[in-house]
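> Predicted model and sequence below, questions to follow.
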Amino acid sequence: MNPDALQELLKAISRGEINPETALEQLKNLNFEPVADFAKIDHHRHLRTGFPEVIWGPGKTPEQIIQIMNTMARHSPVVMATRIEAAIAEQLEAEIPSLIYYPTARICALQSGQTSFQASGVISILTAGTADLPVAEEAAITAQLCGFQTQKLWDVGVAGIHRLLSHRDLLAQADVIIVVAGMEGALPSVVAGMVDCPVIGVPTSVGYGTSFGGVAPLLTMLNSCATGIGVVNIDNGFGAAILAGQILRTAQRISSRNNKRNNF
């Protein structure tokens, strides 16, 4: 944050030149904070989008990740780094003792307090098979760190459809469902035909040669005849969780707005 810009903004508010609502919009785009010569931290991203910036681990050195996480931790109650392998996590934990590592999800997190961007609702996360768990856990841990309630249902793919059908009550409780599937990627279509909430399909790179590293399930999900399905990129559990969170936050905002109208 640029102190001079912030001071000028506060003075303008005190002089009555701008109102608090306009000031908030300007705060959403205040300056970033450099970290050495390799990163620029966007501290106000959660004001604009509802979620803070998250660190993409691959391609960064452990030293860079450590510096970025420490910088972000001064401003945010939750700091996340995704796609962190176990060997890298060990190096991070040696320098940041309070770091929490989720090995299946490959997420490192610092959590100093309760998130301020919680919303009501349940995000259910399903996998077609056990091999899809890393992507599903990435979605689950991301959603939980963002303050959302999750429920998990693993290994309920279409090859044994009775496993899914035996959990109809759990599906009925969900407000948003994330379905993670590789191979041919048929599970989101089946689920979407059973529920009355949004379904987010996540194709995984799990499968034999003609799955083309996840392209086959991606195309299956995109071409689904079932309605109410949105699809994210291959192996993108993180993106699915954020999309589910935005759906719930939007529903809560609409509900709050309607309640205010009804109270007038």
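Nice, thanks for sending it over.
> CA atoms for contacts and neighbours, from now on please.
Will do.
> Residue 234 contacts residue 211, doesn't it?
No: contact criterion CA atoms under 8 Å: residue 234 and residue 211 do not qualify, at 11.5 Å.
> Put this next to the previous one:
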Amino acid sequence: MNEKDIKELLVNIKENRISLEDGVKAFKELPFKDLGFAKIDNHREIRVGYPEVIYCGGKTVEQVKEIIKFMMTKENNILATRATEEMFDEVRDFCKEAEYDKEAKIIRIMKNTPKVSDSYIAVVAAGTSDISVCEEAAITAETFGNKVERIYDVGVAGIHRLFDKLDIIRGAKVVIVVAGMEGALASVVGGLIDKPIIAVPTSVGYGANFNGLAALLSMLNSCASGVTVVNIDNGFGAGYSASMINKL
């Protein structure tokens, strides 16, 4: 429920289109809805501008299904990250509009069409192996009403590929740079553009990559100014933060 919904509810109560009892019931559930195993934050969009997103990792199929069932009673778009195909199959049984992106591992239910920003976010991937994290970031940003430009496989091992796309990258309001291995791409891009960069280290790489720790430390130690770093493989966090910057 957002501010517009609250105003509409109050007007409906005032004009007797909704009974006082139903209005009280709606306001009782406004802060959160307790499902026993989860407390759904109905108030989040009012506080921070975006509704609650479901992180499916560690949840059972049944828990994800019940959370989505309740969230469908509201008018918000629904985004569920790190979802499995099994979870999606269960959701599709009661919601034919649900979409699933295998690469991003995202379930999405678009109940309304967001106003799309004029400015755009660039999502830049070092290698093809990083695309799953990139797509999590890109789809998150698109769900929140952002235009996204995807620029993939432009890592430092073939840096001429990056230079070929610099005009698109420089035109973005904010840039998400996703890289595994040694994570060097974020520093390179940071030295070439005048826009904020959100760097995402990925767990892609051989043994000494330590499942993304090497890339994370490289990005945190970047000598390029304007580089902010999120957690390993956290495409969602990057997409969310980029959306907030793009909407400023």
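Here it is on my side, so go on. Predicted model, so just to flag it, every value in this text is computed and none were measured.
> Can you pull the TM-score for these?
After superposition, the two chains reach a TM-score of 0.86 (TM-score structural alignment, normalised by the length of structure 2), with 226 aligned residues with a CA RMSD of 2.1 Å.
> sorry, back to before: okay, and the common contacts of residue 234 and residue 211 of structure 1?
residue 205 (CA atoms under 8 Å, 6 or more residues apart in numbering).
> is it true that residue 43 of structure 2 touches residue 31?
Yes: applying CA under 8 Å, one finds residue 43 of structure 2 in contact with residue 31, separated by 5.0 Å.
> For stretch 193-206 of structure 2, buried residues please.
By neighbour count with 16 or more other CA atoms under 10 Å, stretch 193-206 of structure 2 contains the buried residues 193, 195-205.
> What is the neighbour count of the residue nearest to residue 206 of structure 2 when sequence neighbours are not counted?
Using CA to CA, 6 or more residues apart in numbering and skipping the chain neighbours, the partner closest in space to residue 206 of structure 2 is residue 181 (7.3 Å). Applying other CA atoms under 10 Å, we find 25 other residues in the vicinity of residue 181 of structure 2.
> ok so, going back, between residue 43 and residue 31 of structure 2, who's got more neighbours?
Each of residue 43 of structure 2 and residue 31 has its neighbours counted (other CA under 10 Å); residue 43 has more, 20 against 14.
> how much space is there between the residue nearest the centre of structure 2 and residue 202 of structure 2?
Nearest to the mean C-alpha position of structure 2, by CA atoms, centre = their mean, lies residue 140 at 2.9 Å. Relative to residue 202 of structure 2, residue 140 of structure 2 is positioned 17 Å away (CA to CA, to the nearest Å).
> same check, this time on residue 24 of structure 2
Computed as CA to CA, the residue 24 of structure 2 to residue 202 of structure 2 distance reads 47 Å.
> next one: residue 120 of structure 2
According to CA to CA, residue 120 of structure 2 and residue 202 of structure 2 sit 23 Å apart.
> Residue 180 of structure 2 too?
When residue 180 of structure 2 is compared with residue 202 of structure 2 (using CA to CA), they lie 5 Å apart.
> just residue 103 of structure 2 next, same as before
In terms of CA to CA, residue 103 of structure 2 sits 14 Å off from residue 202 of structure 2.
> Trace residue 161 of structure 1 over to structure 2, please.
The equivalent of residue 161 of structure 1 in structure 2 is residue 159 (alignment by TM-score structural alignment).
> ok, now which ones touch the residue nearest to residue 206 of structure 2?
Neighbours of residue 181 of structure 2 in contact, by CA under 8 Å, 6+ apart: 202-206, 209, 212, 214-215.
> shared neighbours, residue 180 and residue 202 of structure 2?
With CA under 8 Å, 6+ apart as the test, residue 180 of structure 2 and residue 202 both reach 130, 212, 215.
> Helix or strand next in line after the strand or helix carrying residue 219 of structure 2, which one?
Using DSSP states H and E, residue 219 of structure 2 maps to helix 213-220. Once the chain leaves helix 213-220 of structure 2, the next helix or strand it forms, by DSSP H and E, is strand 227-229.
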